[in-house]
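Asks: sequence first, predicted coordinates after that:
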Amino acid sequence: MKHNFGAGPCILPKEVFQEASQAVVDFNNSGLSILEISHRSKDFEAVIAEAERLVRELLNVPQGYSILFLQGGASTQFAMVPLNLLADGAQAAYLDTGVWASKAAKEAKKIGDVAIVGSSADKNYTYIPKNIEVPADAAYFHYTSNNTIYGTEVFDIPSTVAPLVCDMSSDIFSRTINVADYALIYAGAQKNMGPAGVTLVIVKDDILGKSGRTLPTIFDYESHSKAGSMYNTPPVFSIYVSMLNLRWLKAKGGIDVIEQENIIKARALYGEIDRNPFFKGTAVEEDRSRMNVTFVMENPELEASFLELAKERGLIGLKGHRSVGGFRASMYNALSISSVNALVDTMKEFEEKNK
């Protein structure tokens, strides 16, 4: 059995893979593949409508928000957010907590004035800055809720009167959020929602069309909202698989249930990291991510030996990002507690073998 701790394209439930694979051959007994049906067909219109309903239901999205299914990943949103929300002469505020937060700010600086109101770069992004001050007149305040590379997560929303914008690519649908606190949320699907290829955007309708810019239509949220995510051909298969995954999440009991499972998984692994004398965590304890657990060896010379043992035990995707080194265990929604227990058992086995 393989236990997938990879940080990139997400692990999905087995039943989602099975249903999606059948749809590739024959979708809804139509004799056509999901890969070849028209995005204007009634079959796909039903898919995207259900996907939107599930997003609204699972996240309790209030009235007055548009749900968009776009392309280009979160990296495109790094530019679309300031293009749509940062008017000439205004300033946006950004929190720098890692590579993706830094890239988002870098793109925004190409479009307008940006203030970095907090950064944890001084300690290699091992913590979330606290007590930051966001200018009251900021066009918006942007932060990244979970940092996949450095293993930190924002659990307390920074206080601000500015419109709140968040990149939730790696922890959306993993825990309860209050959508009404945000002007805009965006997330690449490929961690907890579905396969790469679609990006979810949840945007408050009353902030649309107010940047003062004349935008290319494809970069204008308002255009996509008016077209129901059909301004250009949407990523049909990615939206379909995301819909299946959201169905699975609803059937499990929704966000409250999955959040408790994620807490249990995180406690189990962090507990072993803290107990086992061969390992140590890299993120400060209060900011430890539930989605991406980063840790290293007390003796770095033993890292290759542990990775070899992990491979033998069917644990894949554990090698840490080069910026941190060591190990990274990504525990997205579909990763079972049995996989986490397999990793914990392997860590204990390594300890016994190397005493």
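Replies: Thanks, I have the structure now.
Asks: hey, let's count contacts and neighbours off CA atoms from now on
Replies: Noted.
Asks: give the burial count for Asn29, as a bare number.
Replies: The number of residues packed near Asn29 is 10, by other CA atoms under 10 Å.
Asks: next one: it from Arg247, what distance?
Replies: Computed with CA to CA, to the nearest Å, the distance linking Asn29 and Arg247 is 20 Å.
Asks: what of Gly254?
Replies: 9 Å.
Asks: got it, and Val55?
Replies: Going from Val55 to Arg247 by CA to CA gives 10 Å.
Asks: before we go on, here's another structure to hold up against the first:
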Amino acid sequence: MRVHNFSSGPAMLPFEVLEAAASELSDWRGSGMSVLEVSHRGKDFVACAAEAEALLREVMGIGDNYKVLFLQGGASGQFDAIPFNLTAAGDRVDFLNTGQWSAKAISAAKRQGLEVSVLADQADSKYTDTPAAGSFEVHPDAAYLHYTPNETIGGVEFGYIPESGSVPLVADMSSTILSRPIDVNRYGLIYAGAQKNMGPSGLCVVIVREDLLDKARPNTPSVWNYAAMAAADSMLNTPPTFGVYLLGKILQWVKDAGGLTAMADRNRAKAEALYGFIDASGYYSNPVATDSRSWMNVPFRQAKDELDKTFVAEATAAGLTNLAGHRSVGGMRASIYNAMPLEGVQALIDFMTDFERRNG
């Protein structure tokens, strides 16, 4: 029986995509082999990767002045790869710190001996809000400004794109990519682990502006050297082939559903329904400032913390899985990425209503 999977990642995938992949898993494109078995340098898979890239460019509106890379190591690998590719030793880099994933990127830059400037740190709010637009000033000599549009653990999301002037803007979009339209041209580099809205874990997508490709240090590992990978069409080493294949199918699903505008409408409706219920209940609460609430990850608490384990266990039995909050913050968290239907959110609301009736 399929459940409503509220995991923060690896997250649920569109059921239609899973069925399509299953139907051709043992015989892909008449090859008599699975896509898991074919050579990444064979013409069929090279075409598959090219199709996925073309769809990503179409769906996101990525211009020809950007390279699209399919890499391994997840977004965490890019915490180190980005400084290798965009800085020289001792360069200044600017950061906005809104939670644990921002902090990890900051730590990686510090390990490489860079001059790290944290322009805004939301520690005073316990990372339950984002800095106000215009409240920080980017250093004009910074190699880049890095921020995390959505913090998966805390459920905190920027409601705007930070202004960085001539300084390249770098964004970890792992948990927001494909959830709504974005202006790619505002960014120097976008990176995202696939396991939220783009496919299975193991694939990381990097979208990098071409003028940033010539800055890599000589000791940059070749598999993370953006220029080298771009020149090899991401085939310098064996790429995560199944992830690339499934990304193509998910992008087609997004396109067929109406593109990113339709995804935005779908995701806004889910978030509004769940936050609206939480705010009106009197029993549940969300700690995040209203203007910084995530569409994708909704943490919440109930009035009786001692019943958290009971809530999670009963929800799981009801087919609502992976609702336990991150171990660092506790409570509950519902991740409602693209593949989660509105019906799943309504099922959660119905369960929460019943749980409050029985325990409030």
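Replies: Ah, there it is. As the structure is a computational prediction, the values presented were derived from the model and not from experiment.
Asks: mean shift between the helix or strand harbouring Ala54 of structure 2 and structure 1?
Replies: Element membership for Ala54 of structure 2, per DSSP states H and E: helix 43-60. In this overlay with structure 1, the average offset of helix 43-60 of structure 2 from its partner residues is 0.7 Å by mean CA distance after the TM-score superposition for structure 1.
Asks: show me which residues of that helix are buried.
Replies: By 16 or more other CA atoms under 10 Å, the buried positions in helix 43-60 of structure 2 come out as Asp44, Phe45, Cys48, Ala49, Glu51, Ala52, Glu53, Leu55, Leu56, Arg57, Val59, Met60.
Asks: swap in stretch 314-322 of structure 2?
Replies: Residues Ala315, Thr316, Gly319, Leu320, Thr321, Asn322 are the ones in stretch 314-322 of structure 2 that count as buried (16+ other CA under 10 Å).
Asks: show me what the third one lines up with in structure 1.
Replies: Residue-level alignment of Gly319 of structure 2 against structure 1, with TM-score structural alignment as criterion, gives Gly314.
Asks: for its match, which non-adjacent residue is closest in space?
Replies: With CA to CA, 6 or more residues apart in numbering as the criterion, Gly314 of structure 1 has its nearest non-adjacent residue at 4.6 Å, and that residue is Lys2.
Asks: ok so, going back, give me the contact list for the helix holding Ala54 of structure 2.
Replies: For helix 43-60 of structure 2, contacts defined as CA atoms under 8 Å, 6 or more residues apart in numbering pick out 35, 38-40, 62-63, 68, 178, 181-182, 184, 244-245, 247-249, 251-252, 254-255, 259-260.
Asks: ok, now stretch 106-122 of structure 2?
Replies: 79-80, 83, 89-99, 128-131, 136-138.
Asks: repeat that for 6 Å
Replies: With CA atoms under 6 Å, 6 or more residues apart in numbering as the test, stretch 106-122 of structure 2 has contacts from Phe79, Asp80, Gly90, Asp91, Arg92, Val93, Asp94, Phe95, Leu96, Asn97, Thr98, Phe136.
Asks: for stretch 206-213 of structure 1, same thing?
Replies: Under CA under 6 Å, 6+ apart, the answer for stretch 206-213 of structure 1 is Asn84, Leu85, Leu86, Ala87, Glu222.
Asks: show me the contacts for the fourth one.
Replies: Listed by CA under 6 Å, 6+ apart, the contact partners of Ala87 of structure 1 are Ser211, Gly212.
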